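# Here is my input, please return the structure:
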Amino acid sequence: MEKVVAKMQDAGLSKAAIDAFKQNYEQLVAGATGLVPESDIEAIDKLPRLDDMQSSDKSDLKKLLSQTAVLKLNGGLGTSMGLEKAKSLLEVKDGKTFLDLIAEQIKHTRKEFGSQVRFVLMNSFSTSEDTKEHLAKAHGDLLKERNLELLQNKSPKIDAKSLEPITYPEDPDLEWCPPGHGDIYPSLLGSGFLDSLIKDGIKYLFVSNSDNLGATLDLDLLSYFAAENKAFLMEVAERTAADKKGGHLAKRKSDGRLILRESAQTRDEDKDAFEDVTKHKFFNTNNLWVNLDALQETLKSAGGVLKLPLIKNKKTVNPRDSSTPAVFQLETAMGSAIECFNNAGAVVVPRHRFAPVKTCNDLFILRSDAYKVTEASTVVLAGKTCPSVKLDDKYYKLVDKMEALTEAPPSLIGCKSVTVKGPVKFKRGIVFKGDVLVVNESSEPKALEAGTYSEQVKALTPVQVPALA
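Below you'll find the model as predicted:
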């Protein structure tokens, strides 16, 4: 433990960050499993729904907005999509990036209600410089605001054999890793941000991921959160069969508190119950509402550290070199803090509030006419449903490869599903309708020419192709 603390102190990390990591490290050394047996929890059947809520009048909203801050988690690089800069700087719609659209949403809300809702970006050491450089060019007025940036902490990687901080002289930066978005709490505390926001009269904090354009500042939710005087509110959505492997919300029998249970916290004999979406109906969208006074009091009573379940990821110190030593990266999730508050709640929101861009399939749809940008700079479906897109990972997993094969996004507004097998170059003027399968059996890119493709299998090479399911 002494080596861990010394390394973090030498790096200039705050006491709050060190204390939070010490708790994670103690769980690691103790061999904590974090398992949550099915017998210890109750399934949740009913929750309040956003669709049933109605906001206050405009004058009330103006006051509420003046007491509200919007915080976007902006620490990700999008490395799984081949990006090397802040993921929020990826162009997503009409020449605008995630960050552009988020900034414009804030400005629109301020103008419409005449209220200076606060805006905060939680950057990492990897995204801070790129993000501020972009803001300086496109949104210099926001960059000048006080307390715009909350900087995420970093955590030492732990040698999987010795359980001591790893050393890697070839690239010392690789001795560190992100601490997960549960770091928001020690970051707010250790930086003085929490005290500063409260001193400025900010009571309500809305937190969401910068790559989730569905996570807008919903005024009905803000009104509900304030009226109910909740300490913590989680937006959840209904699980479908496609979500059965993901975590769910539950109630702990011992104290009646809401908790999150992830797959890694589930015993083998409880897997069937875990995956039963008719029993455990709701998953966390990672859109959270936090009462800052309650957070301050909860942190104080907990000695400055929320007791969040440990997430232990085993990797190699150099993620690009499997021959380098194995390490543990210790993380926490911010949603798991729901169990730390005396007066926490959850509300069921429509699925469109959970629309993160995690893959090039998501980006392909977002860039098409299936989505449109509103006057308020929100991104909404142009039609009734979102099409399903499955591009061949071998050729489209990385953004630069997808862009090289896409002259212009096809029209998807009348499409149910598109599946692409092999390298297909999309020409300008393509329209997909219904269910479409495009197949190129060769390894050389083949062009799909302009035209309408409806309810069909389109073979770009003279081979036998499967019938469309």
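
# Going by C-alpha atoms from here, please, whenever you check contacts or count neighbours.
Noted.

# wait, isn't residue 273 in contact with residue 38?
Yes. Counting by Cα atoms under 8 Å, residue 273 does reach residue 38; the two are 7.4 Å apart.

# Between these two, which has more neighbouring residues?
residue 38 (18 against 15; other Cα atoms under 10 Å).

# Next, the contact list for that one, please.
266, 270, 273-274 (Cα atoms under 8 Å, 6 or more residues apart in numbering).

# and what of residue 105?
Contacts of residue 105 (Cα under 8 Å, 6+ apart): 216, 376-378.

# Which among these count as buried?
When those are checked for burial by 16 or more other Cα atoms under 10 Å, the buried set is 216, 377-378.

# now the other sequence, so there's something to compare against:
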Amino acid sequence: MTESNGLALARDKMTEVGVPTQAIEAFTRLYHELERGAAGTISEADVRPLEDVPVRDELDVPDDVAQEAFAATAVIKLNGGLGTSMGIDRAKSLLPVRGDDTFLDLIAGQVLAARERHGVRLPLVLMNSFRTREDTLAALERYPDLAVEGVPADFLQNREPKLRADDLTPVEWAADPELEWCPPGHGDLYVALVASGVLAALRDAGFRYASVSNADNLGAFPDPRMAGWFAGTGAGFAAEVAQRTPADRKGGHLVVRASDGRLVLRETAQVANEDKEAAGDIARHRFFNTNNLWLDLDRLAALLDEHDGVLPLPLIRNDKTVDPTDASSTPVVQVETAMGAAIELFDDAAVVEVDRTRFLPVKTTNDLLLLRSDVYEVRDDSTVHALTPEPFVDLDPAHFKTLREFDARFPAGPPSLVLAESLVVRGDWTFGVAVSAVGAASLADPGEPAQVADDATVGADGVVEPLEKTEVPDELDFTEPGEVQPQHAARSQDPVDDQPTDQPTDEPVDA
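Below you'll find the predicted structure:
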């Protein structure tokens, strides 16, 4: 079957399930690039490093400017993710992260608190998928005050067929027809905003700007200072970036296109093999994309009109299997785009450096343990703040990868991590009540299921059994004359080189 027939079959399949015309045309554009053999790579020879980035904490934004911009700002959260990497089959935003509070609870709390404090409307709009919409909207019923007149609570992300790798026809998978579909990546944001009518609704309701971020990143809370900075730049698009560490070598990062000086987002999948060393050089390419974006909605609407509702975002080709849990299933190609890639379409695009307090994504149970632990506190405005430098956590994926496995091994909640530099667990360990990790805490694989006892401490040499209360009198002073009490050794933000990374820009929004 010819490639053109493959495209016709794909378009028919999308039409049959009601995919909007703009989304079909966006898919068609990418399909043609596949036919031409495009891999979507961005050569190191064609770019130069991003430098001279303003720092958020050094911005001079007058209060009245911040207030005016914030009053014209909407919050958009990408909420299509199912948390499949943790074995979750519902919206990740409904996962409890602090006590009974879910991501969605804390996001709603952040928005409502910001409204009350600053006297603004600040609508919250979710980009859901077909698989997250029903549960999410039901959960939002607990917050009737979130509704803003004239602004929908959500809009739907689109979907597209997975393509057979051998002939680019839509794959068929009778065992689970849902697996025949995939999300188009979060670059679908722009098509979905137009096709749903939400872009027009926001502008009609008087909103000029939008803050966009992932629902699993509680660090990206509504920020009037950032809104004021963005409005003051006059830019149509801005990205929040952060300093890369060795753990971020494989993540999406921003570069400058040598031919025209425009900012460009280069994802891991867009790096050719011969450029991997240069792209991973964090001293050369210093900033990664946090996926926290700022949009001028008027400028975006004009750009979309110019391109008939389909922005020419760069292709990201993802080669996978139709069943991601079965490596022997049919090889497929997924065509995707990244929402951050729109930065290259604006000649005045801006960037701002933020610290990692605005980048707290939860992609794995390692991240979840940190967020649930005493390293973080949730304040009255539902914002999340670290009390100590974040320790490095690496739980054995053979026993802690899925949420079910993770919760079974922390039945009493997470251990204390405020005195930890790191926590590395190998093997099948279950943690008791009031466990503490101290320093470079490590548990070796005992070869069989094992228990960390209640009140125990985990250190560099494993478990230290809890001492009886009578053995350590409260008044005993361990400090020698002139000796300073030991302090918590703050963990560097640079995890060891061989640890994996999970950048938000590398994980497509789940359909």
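
# Make JSON lines out of the contacts of residue 105 of the first structure and add secondary structure and distance to residue 135 of the first structure.
Listed next are these as JSON lines, based on DSSP: H, G, I helix; E, B strand; the rest coil; distance: Cα to Cα, whole Å:
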{"residue": "216", "secondary structure": "coil", "distance to residue 135 of the first structure": "19"}
{"residue": "376", "secondary structure": "coil", "distance to residue 135 of the first structure": "19"}
{"residue": "377", "secondary structure": "coil", "distance to residue 135 of the first structure": "17"}
{"residue": "378", "secondary structure": "coil", "distance to residue 135 of the first structure": "19"}
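
# What ranges does the stretch 351-500 of the second structure have for its strands?
Along the stretch 351-500 of the second structure, counting by DSSP state E, counting those that start in this stretch, strands occupy 376-378, 384-386, 392-395, 416-425, 429-431, 436-443, 450-452, 457-459, 462-464.

# Of all these, which one is nearest residue 172 of the second structure?
strand 392-395 (36.4 Å; Cα to Cα).

# follow-up on the earlier one: most neighbours among the contacts of residue 38 of the first structure, please name it.
Neighbour-wise, these (other Cα under 10 Å) top out at residue 274, 24 neighbours.

# For the counterpart of that residue in the second structure, which non-adjacent residue is closest in space?
By TM-score structural alignment, residue 274 of the first structure lines up with residue 279 in the second structure. Spatially, and ignoring its direct neighbours in sequence, residue 279 of the second structure is nearest to residue 285 (6.8 Å; Cα to Cα, 6 or more residues apart in numbering).

# hang on, that neighbour packs against residue 47?
No. Residue 285 of the second structure is not in contact with residue 47 according to Cα under 8 Å; the separation is 10.4 Å.

# picking up where we left off before, preserved in the second structure, out of the contacts of residue 105 of the first structure?
Listed in the original numbering, these still in contact in the second structure are 216, 376-378 (both residues aligned by TM-score structural alignment, their matches' Cα atoms under 8 Å).

# How are the helices of the stretch 301-450 of the first structure distributed by residue range?
With DSSP state H, counting those that start in this stretch as the criterion, the stretch 301-450 of the first structure has helices at 360-367, 393-396, 399-404.

# Need the winner for burial among those.
helix 360-367 (a mean of 21; mean count of other Cα atoms under 10 Å).

# Relative to the whole chain's centre, how far out is it?
Remark: helix 360-367 of the first structure is offset 16 Å from the chain centroid, using Cα atoms, centre = their mean, to the nearest Å.

# which residues in the second structure does that helix align to?
With TM-score structural alignment as the criterion, helix 360-367 of the first structure aligns to 365-372.

# average gap between the matching stretch and the first structure?
Stretch 365-372 of the second structure: mean distance to aligned residues in the first structure after superposition is 0.9 Å, counting by mean Cα distance after the TM-score superposition for the first structure.

# per the alignment, residue 55 of the first structure corresponds to what in the second structure?
Match for residue 55 of the first structure (TM-score structural alignment): residue 61.

# nope, residue 214 of the first structure is what I was after
Looks like residue 214 of the first structure aligns to residue 219 there (TM-score structural alignment).

# if I look at its match, how far off is residue 87 of the second structure?
The gap separating residue 219 of the second structure from residue 87 of the second structure is 23 Å, by Cα to Cα, to the nearest Å.

# Then residue 372 of the second structure?
18 Å.

# same check, this time on residue 319 of the second structure
21 Å.

# Please apply the same query to residue 217 of the second structure.
19 Å.

# Of the two, give the one with the bigger neighbour count.
Neighbours around residue 217 of the second structure and residue 87, counted as other Cα under 10 Å, are more numerous at residue 217. The numbers are 24 against 14.

# hang on, that one packs against residue 363?
No. Residue 217 of the second structure lies out of contact with residue 363 (Cα under 8 Å); the separation is 9.6 Å.

# neighbours of the equivalent of residue 15 of the second structure over in the first structure, just the number please.
Here residue 15 of the second structure is matched to residue 9 in the first structure, going by TM-score structural alignment. Neighbour count of residue 9 of the first structure, defined by other Cα under 10 Å: 14.

# ditto for residue 299 of the first structure
There are 18 residues near residue 299 of the first structure, going by other Cα under 10 Å.

# wait, what's in contact with the alignment partner in the second structure of it?
In the second structure, the residue paired with residue 299 of the first structure according to TM-score structural alignment is residue 304. Shown in contact with residue 304 of the second structure (Cα under 8 Å, 6+ apart): 310-311.

# Residue 304 of the second structure is in what secondary structure piece?
helix 297-306 (DSSP states H and E).

# can you pull the buried residues of stretch 63-72 of the first structure?
Quick answer for stretch 63-72 of the first structure (16+ other Cα under 10 Å): 64-72.

# can you check stretch 7-22 of the second structure too?
For stretch 7-22 of the second structure, by 16+ other Cα under 10 Å, it's 7, 9-11, 13-14, 19-20, 22.

# what do you get for stretch 246-257 of the first structure?
So, applying 16+ other Cα under 10 Å, buried residues of stretch 246-257 of the first structure: 247-252, 257.

# residue range for that stretch in the second structure?
Aligned by TM-score structural alignment, stretch 246-257 of the first structure falls on residues 251-262 of the second structure.

# Give me the neighbour count for the counterpart of residue 432 of the first structure in the second structure.
Applying TM-score structural alignment, one finds that residue 432 of the first structure aligns to residue 437 in the second structure. The number of residues packed near residue 437 of the second structure is 23, by other Cα under 10 Å.
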